[in-house]
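Colleague: what's the 3D shape of this:
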Amino acid sequence: MGQEIIIALIQGGVTLSVGALTAFVTYRAVRLQIKKNEETFLKKREQQEKERTKVERESHDYQKQIIERFIDFEIHDNFNIIKRNYNRKLVFSTEKLREEEFDPTGLDFTEFDKIKYELIKYKSDTINEVIEIYDAFRLLMIYEGLCRKMPDDEFHKFKKGYEHCLNRFEKDLRQSLMYY
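Modeller: Model prediction:
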């Protein structure tokens, strides 16, 4: 009977050791699997973020193409109309803009009116700039080209839009200065 107890104790000890070892190995395996799953999740998330960034960049590029193709020409034409005051003098600075008188006859909003509802779906500095430029054109129409009639807040909107045009078409203005 003594020997049977020792064998039972040894078998019990071996069983407990195997059970403990199995529990430990299972615990480590589960931890390792969790870590692998986290890494896979992070890689997948990183890939999705890259794809989202790519889509946003493509969308932004598309916005620029729309503006460049459909609106930029119209903005340039409109700016060519208003870059000279009533005296046909070139206005290449906003320094004394408040005193200027422009002839808004011929300002065109056709292309802008066609896609303005599409433009407001996008959010970018370029779109905001285009809207500010068209606000300036509309203010000239409303106040019949007389900047001194504009209330201060509207004059500042006009000035901002005019500055955008000056920046966009600076090269064109320099050429105009050389010929006149």
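
Colleague: going forward, measure contacts between C-alpha atoms and count neighbours the same way
Modeller: Fine.

Colleague: burial of Thr40, as a residue count?
Modeller: Residue neighbour count, defined by other CA atoms under 10 Å, stands at 12 for Thr40.

Colleague: mind telling me what element it is part of?
Modeller: helix 2-66 (DSSP states H and E).

Colleague: just checking, what packs against the next helix or strand after that helix?
Modeller: Once helix 2-66 ends, the next helix or strand along the chain (criterion: DSSP H and E) is helix 72-82. Under the contact criterion of 3 or more CA pairs under 8 Å, 6 or more residues apart in numbering; DSSP states H and E, helix 72-82 touches helix 125-142.

Colleague: would you do the same for the sequence below? I want to compare the two.
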Amino acid sequence: MDKEILIAIIGGLVTIVVGLITAFASYIGAIRGSKLQIEKDQQAMVLQRDADRKKRQLEYNEEIRYRRELIERIISHEIKDNFLKIKSDTFEREVLYSDNVKDVSIFFRKDFSFVEFDQAKYELIKYQSDKVSEVMLIYDAFKIIKRREMLKNFTPDELRELRKAYLICKERYS
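Modeller: So this is what the prediction gives:
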């Protein structure tokens, strides 16, 4: 064989080996690069998903807060109207700040309104707050008044609830 052919064959083999090594290195590099890009995209997706979740949670919390405040505002008007029906200096003097109320004969008007409360009570119980607890206490007192009609018919526990509800109403709705 001629020297030139041998050099050409060796040169061709070296070129093929270098080409194979280059192709293999390119393949490995492409795989690693793809994996890195996939990981980076996954991290970006996780960050975006977390940001979207936080945004949705904030929107949900804001909606809940708005609905609760709206319900409380609507009900507060009804509470004020009902409270003004029982509010009196005589009641405060002889019942609220007195220990002996059995001798006091106060007859309560029975025309309380429960329309707004009855419509919103199932929505209200979804929210846990001091204000909701106060609203429930106040309406319980109104219902006791409606049921008992006269002060002398109240049990000591009912009278205690009435006093507590009355003081809350006096503070918030007078």
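
Colleague: one step back: between the helix holding Thr40 of structure 1 and helix 72-82, how big is the angle?
Modeller: Here the directions of helix 2-66 of structure 1 and helix 72-82 differ by 40 degrees (axes from the mean of the first three to the mean of the last three CA atoms, to 10 degrees).

Colleague: distance between helix 2-66 of structure 1 and the chain's centre?
Modeller: 38 Å (CA atoms, centre = their mean, to the nearest Å).

Colleague: with stretch 136-152 of structure 2 instead?
Modeller: With CA atoms, centre = their mean as the basis, the mean position of stretch 136-152 of structure 2 lies at 31 Å from the chain mean.

Colleague: which residue is nearest the middle of structure 1?
Modeller: Ser124 (3.6 Å; CA atoms, centre = their mean).

Colleague: so what's the residue count around the aligned partner of Ala51 of structure 2 in structure 1?
Modeller: Under the alignment (TM-score structural alignment), Ala51 of structure 2 maps onto Glu46 of structure 1. Glu46 of structure 1 has 12 neighbours, counted by other CA under 10 Å.

Colleague: quick one: Glu46 of structure 1 from Glu39 of structure 1, how far?
Modeller: Glu46 of structure 1 sits 10 Å away from Glu39 of structure 1, taking CA to CA, to the nearest Å as the criterion.

Colleague: please apply the same query to Thr105 of structure 1.
Modeller: 64 Å.

Colleague: likewise for Ile127 of structure 1?
Modeller: 39 Å.

Colleague: which one of the two is surrounded by more residues?
Modeller: Set side by side, Ile127 of structure 1 and Glu39 show more neighbours around Ile127, with 19 against 12, by other CA under 10 Å.

Colleague: buried stuff in stretch 122-130 of structure 1?
Modeller: By neighbour count on 16 or more other CA atoms under 10 Å, the buried set for stretch 122-130 of structure 1 is 127, 130.

Colleague: return the residue of structure 1 aligned against Leu171 of structure 2.
Modeller: No Leu there; residue 171 of structure 2 is Glu. Checking TM-score structural alignment: Glu171 of structure 2 goes with Asn167.

Colleague: would you mind giving the secondary structure of that match?
Modeller: Under DSSP: H, G, I helix; E, B strand; the rest coil, Asn167 of structure 1 falls in the helix class.

Colleague: tell me the contacts of it?
Modeller: Contacts for Asn167 of structure 1 (CA atoms under 8 Å, 6 or more residues apart in numbering) come out as none.

Colleague: got it, and Phe91 of structure 2?
Modeller: So Phe91 of structure 2 contacts Ile106 (CA under 8 Å, 6+ apart).
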